[in-house]
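**Student:** the sequence and its predicted three-dimensional model are supplied below.
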Amino acid sequence: MNNSNIDKATYEKIQDGLHGLKEMTRKLEQKQELKIWSDISVPITIKDALTRLSKDELSAIRKRFEIKNASQLKKGELVELLSMKIPSLLETICLNMDEDGYGLVKEIIRNGGYIVEPKLTAHQLEYLRNSGMFFTGMYEGKKILAMPEEIVKNQFFQGNDKQFESIFRRNTEWIKLTQGLLYYYGTLSIDELVDLLNKYIDEPLSVSNYLLVMEHASSYYKQIRMDFIGFSNIRVFDQEKVKREHQMRKDSEFFPFSREQLLEAGEPEYVERNDSYLQFVNFITNNYEISRKEADVIVEECVYATNIGESPSHILQFLQSRIELQSTDMLKACMEEITNLMINSRKWFLKGFTTKELSAVEQKSFGLLTDRKNIVDSKTRKKIGRNDPCPCGSNVKYKRCCGR
């Protein structure tokens, strides 16, 4: 048997294995879907709602509320305990909500205890199910999100709107500002976040309350990640690298965004589409049979590649995997678009600055020579050649970046 036969046999085994894995994943997802949307009756008591859950799901709710000395309870005993505890914890639960979360609660109450076909993502439904307040199921052939009678009719929700309105507004502001900061800066320590947030809010940040609210937001919106380093945008996969890059620029401040810019960037799925971004999208749609939506996705991924430190050549390789670059002229034109995008896109590594902006700041701060023929690196004090990597950190040649 020759090598090509062995390779083919190995390839077929791998393909069979992948097919089996996909099939197993599909069946697990199907099983979970049936479980989430099993038949339910409404109105429903909290005891009946909890009884529908598995012991593991009940234990997850118990752990979320940090109810101690209950790990050994049987399912029926745990149902009884949670039925008693959850209504008394409503204030604790709701005080960590934002305006959208509390708005969902009020909508369900107005509709008599449930809403039909909730427009929520899978992870949002999972988060709500783990709260002990919300339950999913099929009612009269439709998917519903319901709350038990004891919660719907609870005194906490009778006339407390005005009292807690400011708290929900504050929580919403905290969440959006944090998501906006991380959209532009990538990763921040808790101390950095506190210092930055205090510049945009009216009252000093209550760190303990803030962390509880952000724990809710990170699970519900899936826009940020919390770990021992601090907080990160969900798409940052190497937090330590981002922090190292920040440390290399410790003499540079974070880019001073306006409050409005951060609130806008704090919206889920936000993408900053500046002139260079839109120019690249137009370039693709003008030269290829491709929808604007598809072109937008391609350019968004190019910006992400820039954010994680990919070189222009790697971004060009990615582009070649999505569109055909048949001629040398088209290859050069695409590289021009990539370079333009890279030097005008805000970067995590550059503390939210674009390459051009940071270069201007550094030239002003360090007194770099203005003669283009004698530009020196502010750190090494060595003369920069036109084909050398630009010292701003863009990964682009100096002549195509700040040396233009």
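**Tutor:** Looks like it came in fine. Since we're looking at a predicted model, the values are computed, not measured.

**Student:** every contact and neighbour count from this point should use C-alpha atoms.
**Tutor:** Fine.

**Student:** residues contacting residue 48?
**Tutor:** By CA atoms under 8 Å, 6 or more residues apart in numbering, the contact set of residue 48 is empty.

**Student:** can you pull the contacts of the closest residue to residue 307 other than its chain neighbours?
**Tutor:** Closest residue to residue 307 apart from its sequence neighbours, by CA to CA, 6 or more residues apart in numbering: residue 347 at 5.2 Å. Residue 347 is in contact with 184-185, 306-307, 353-355, counting by CA under 8 Å, 6+ apart.

**Student:** where's residue 347, which helix or strand?
**Tutor:** Remark: residue 347 resides in no helix or strand, with elements defined by DSSP states H and E.

**Student:** and what of residue 136?
**Tutor:** Going by DSSP H and E, residue 136 is in strand 135-139.

**Student:** off-centre distance for whatever helix or strand comes next after that strand?
**Tutor:** Note on strand 135-139: by DSSP H and E, the next helix or strand toward the C-terminus is strand 142-146. Taking the mean of its C-alpha atoms, strand 142-146 sits 27 Å from the chain's own mean (CA atoms, centre = their mean, to the nearest Å).

**Student:** the helix or strand that strand 142-146 is followed by packs against which elements?
**Tutor:** Sequence order places helix 149-152 as the next helix or strand after strand 142-146, per DSSP H and E. Packing partners of helix 149-152 (3 or more CA pairs under 8 Å, 6 or more residues apart in numbering; DSSP states H and E): helix 46-51.

**Student:** which residues does the very next helix or strand once past the helix it packs on contact?
**Tutor:** Downstream of helix 46-51, the next assigned helix or strand under DSSP H and E is helix 55-64. Residues outside helix 55-64 that contact it (CA under 8 Å, 6+ apart): 50, 71, 74-75, 78-79, 82, 130-132.

**Student:** just stretch 152-165 next, same as before
**Tutor:** For stretch 152-165, the external contacting residues (CA under 8 Å, 6+ apart) are 87, 90-91, 95, 109, 112-113.

**Student:** can you point out the buried residues in it?
**Tutor:** Residues of stretch 152-165 classed as buried by neighbour count (16 or more other CA atoms under 10 Å): 152, 157.

**Student:** ends of that stretch, what's the gap?
**Tutor:** 18 Å (CA to CA, to the nearest Å).

**Student:** and if you look at stretch 135-154?
**Tutor:** 17 Å.

**Student:** just to revisit the earlier point, out of the contacts of helix 55-64, which are buried?
**Tutor:** 50, 75, 78-79, 82, 130-132.

**Student:** okay, now the one to match up with it:
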Amino acid sequence: MLDNKALEATNIQHAIIGDAMSSLPDILHNLTKTRLAALASVYKVPGRSKMKKGELADKLLECITDKEVLKSTLLMARAEEWKLFKSFVEEAVVQDNYVPYGYYAYWLDHGLVISYFSDSKLYLLVPDEVKSVYAELEASSFRSVLDRYQLVFRYISAAANFYGAIKPDKLVEIFNEQNEEEITVQELTSFYEQFSGRDQLFRMYRGYLIVEDLVYSDDAAEFKRLLKSMKGKSYYVPEKDELLKYSNGLYYEMTPQLTALRSYIIKELCQDADIVDDLIDVIQLDCSLESPIQEIMHEFKIRKIEFDSLEQVQMVTYLVTEAYNHTRLASNGGYTPLERRAISKELESGYRPAVPPFRAQVKNQVISKKIGRNDPCPCGSGLKYKKCCGK
């Protein structure tokens, strides 16, 4: 996250230097030809390359205050952008040097929010004419349309993040089970096409809605691997409120097992909460990706968190294994390894933890001596400690 100094510098870079003005005609006619050309490009103004500065300003005034154009622009806003826009509409002007640029860049690019920098202060406002058109929209059925757009967007984002890849008809089934106002596959596809007018973290690929980074190579190996691992498996469907939390790509369930791992690290290995929280984020991600235990243990070394004994390594390995066993995996259709094993009726009597692919098994004996570099690695890899987790 950027610090305040960096946030301020970014905001100033994109602000107009001078006193704030709220009249859109005045604003547009005072912009540089370069900035007008950028706005004209966003609105795809025909013949813009041949227009003079005044002509561009007048044409942009028509575009920006067109009710249908404004409606389309508003519908494509993301939740954090929308929240900020509403707060700006309710005020004559907002003074905040440290507002995150990413939250209002979309509005700035469309001329719906203007920023000024004067006397070492950043001012942000919605032009008067935009407020008037927006008020007309609010008086109509726009609010219900916006709510539906945002709900469908959150479902698409959440499903892509949670499942990795999902067929549109399955997502429609989930949506309709959790909402009174149902949706069809055709409607979902139409929404997706509109959302695709902006860069998104999801995309349609070979008939699946997928998280964007699932296809990062020409051979789409990760996508194929996921489909193969999912073949014949059912989907775990969280409750609506829980599922929609995954529309935030950084969200994950903080399970009791992750909490126990964090508590142990804080108590025994590192008292810096910020470092430990960052480590837990990475461990959870590694578990969800089914990464080797060596990669997870290397994260401790990166953060200069050292183990004093094999007992500590043994305990951390056990706790990581528990975290993995309770991690919801895309390869399991959202089920945890333990849940999937139960569904497959592979468990015998009594409690048997699912063994993660990274072979996180350790012996049960309590070892208190320091780990020697030539000792067998307690992760169970069969390698010496110096060749494995001690690298």
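**Tutor:** Good, I have the coordinates. These figures come from a predicted structure and were not determined experimentally.

**Student:** superposed, what's their TM-score?
**Tutor:** The TM-score (TM-score structural alignment, normalised by the length of the second structure) is 0.74; 346 aligned residues with a CA RMSD of 3.7 Å.

**Student:** hang on, the earlier thing: need the contacts of residue 347 of the first structure in a markdown table (columns: neighbour count).
**Tutor:** Formatted as a markdown table, the contacts of residue 347 of the first structure follow (neighbours: other CA atoms under 10 Å):
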| residue | neighbour count |
| --- | --- |
| 184 | 25 |
| 185 | 25 |
| 306 | 25 |
| 307 | 23 |
| 353 | 25 |
| 354 | 21 |
| 355 | 24 |
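
**Student:** among these, name the ones in helices.
**Tutor:** Mapping those onto helices (DSSP state H) picks out 184-185, 306-307, 355.

**Student:** Throw those residues into JSON lines and include distance to residue 45 of the first structure, thanks.
**Tutor:** Putting these into JSON lines (distance: CA to CA, whole Å) gives the following:
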{"residue": "184", "distance to residue 45 of the first structure": "45"}
{"residue": "185", "distance to residue 45 of the first structure": "46"}
{"residue": "306", "distance to residue 45 of the first structure": "52"}
{"residue": "307", "distance to residue 45 of the first structure": "50"}
{"residue": "355", "distance to residue 45 of the first structure": "58"}
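
**Student:** run a quick neighbour tally on residue 191 of the second structure.
**Tutor:** 15 (other CA atoms under 10 Å).

**Student:** which position in the first structure aligns with it?
**Tutor:** Aligned counterpart of residue 191 of the second structure in the first structure: residue 210 (TM-score structural alignment).

**Student:** which helix or strand contains its match?
**Tutor:** Secondary structure (DSSP H and E) places residue 210 of the first structure in helix 207-221.

**Student:** and residue 351 of the first structure, how far from residue 400 of the first structure?
**Tutor:** Taking CA to CA, one finds residue 351 of the first structure at 22 Å from residue 400 of the first structure.

**Student:** more neighbours, those two?
**Tutor:** Neighbour count, other CA under 10 Å: between residue 351 of the first structure and residue 400, residue 351 has more, with 27 against 16.

**Student:** give the contact list for the corresponding residue of the second structure for residue 149 of the first structure.
**Tutor:** Aligned counterpart of residue 149 of the first structure in the second structure: residue 128 (TM-score structural alignment). Neighbouring residues of residue 128 of the second structure by CA under 8 Å, 6+ apart: 22-24.

**Student:** hmm, which of these are common to the first structure?
**Tutor:** With both residues aligned by TM-score structural alignment, their matches' CA atoms under 8 Å, the contacts of those that the first structure also has are 22-24.

**Student:** now residue 370 of the first structure: how far from residue 340 of the first structure?
**Tutor:** Using CA to CA, we find residue 370 of the first structure at a distance of 22 Å from residue 340 of the first structure.

**Student:** looking at the two, which one has more neighbours?
**Tutor:** It is residue 340, of residue 370 of the first structure and residue 340, that has more neighbours when counted by other CA under 10 Å, with 19 against 11.

**Student:** the more buried one and residue 16 of the first structure, how far apart?
**Tutor:** 44 Å.

**Student:** do the same with residue 172 of the first structure
**Tutor:** For residue 172 of the first structure relative to residue 16 of the first structure (CA to CA), the value is 48 Å.

**Student:** now do the helix of greatest length in the first structure and strand 135-139, the angle between them.
**Tutor:** With secondary structure taken from DSSP H, the first structure has its longest helix at helix 3-36. Comparing the axes of helix 3-36 of the first structure and strand 135-139 via axes from the mean of the first three to the mean of the last three CA atoms, to 10 degrees yields an angle of 80 degrees.

**Student:** only the buried residues of helix 3-36 of the first structure, if you could.
**Tutor:** Using 16+ other CA under 10 Å as the test for burial, helix 3-36 of the first structure gives residue 36.

**Student:** got the angle for it vs strand 142-146?
**Tutor:** Using the same axes, to 10 degrees: helix 3-36 of the first structure against strand 142-146 is 60 degrees.

**Student:** residue 188 of the second structure against residue 170, yeah?
**Tutor:** No. Residue 188 of the second structure is beyond contact range of residue 170, at 11.2 Å (criterion: CA atoms under 8 Å).

**Student:** looking at those two, which one has more neighbours?
**Tutor:** Taking neighbours as other CA under 10 Å, residue 188 of the second structure and residue 170 compare with residue 188 leading, 18 against 14.

**Student:** so how many other residues sit close to the nearest residue to residue 213 of the second structure once chain neighbours are set aside?
**Tutor:** What sits nearest to residue 213 of the second structure in space, not counting adjacent residues and going by CA to CA, 6+ apart, is residue 201, at 7.7 Å. Counted by other CA under 10 Å, the residues lying close to residue 201 of the second structure total 15.

**Student:** now residue 201 of the second structure: how far from residue 288 of the second structure?
**Tutor:** Relative to residue 288 of the second structure, and taking CA to CA, residue 201 of the second structure is found at 18 Å.

**Student:** swap in residue 164 of the second structure?
**Tutor:** Taken as CA to CA, the span from residue 164 of the second structure to residue 288 of the second structure is 11 Å.

**Student:** quick one: common contacting residues for those two?
**Tutor:** With CA under 8 Å, 6+ apart, residue 164 of the second structure and residue 288 have common neighbours residue 330.

**Student:** and the residue nearest the centre of the second structure?
**Tutor:** residue 249 (2.3 Å; CA atoms, centre = their mean).

**Student:** for that residue, what are its contacts?
**Tutor:** 157-158, 161.

**Student:** can you redo the residues you listed as TSV with distance to residue 221 of the second structure and neighbour count?
**Tutor:** Formatted as TSV, the contacts of residue 249 of the second structure follow (distance: CA to CA, whole Å; neighbours: other CA atoms under 10 Å):
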residue	distance to residue 221 of the second structure	neighbour count
157	22	24
158	22	23
161	18	25
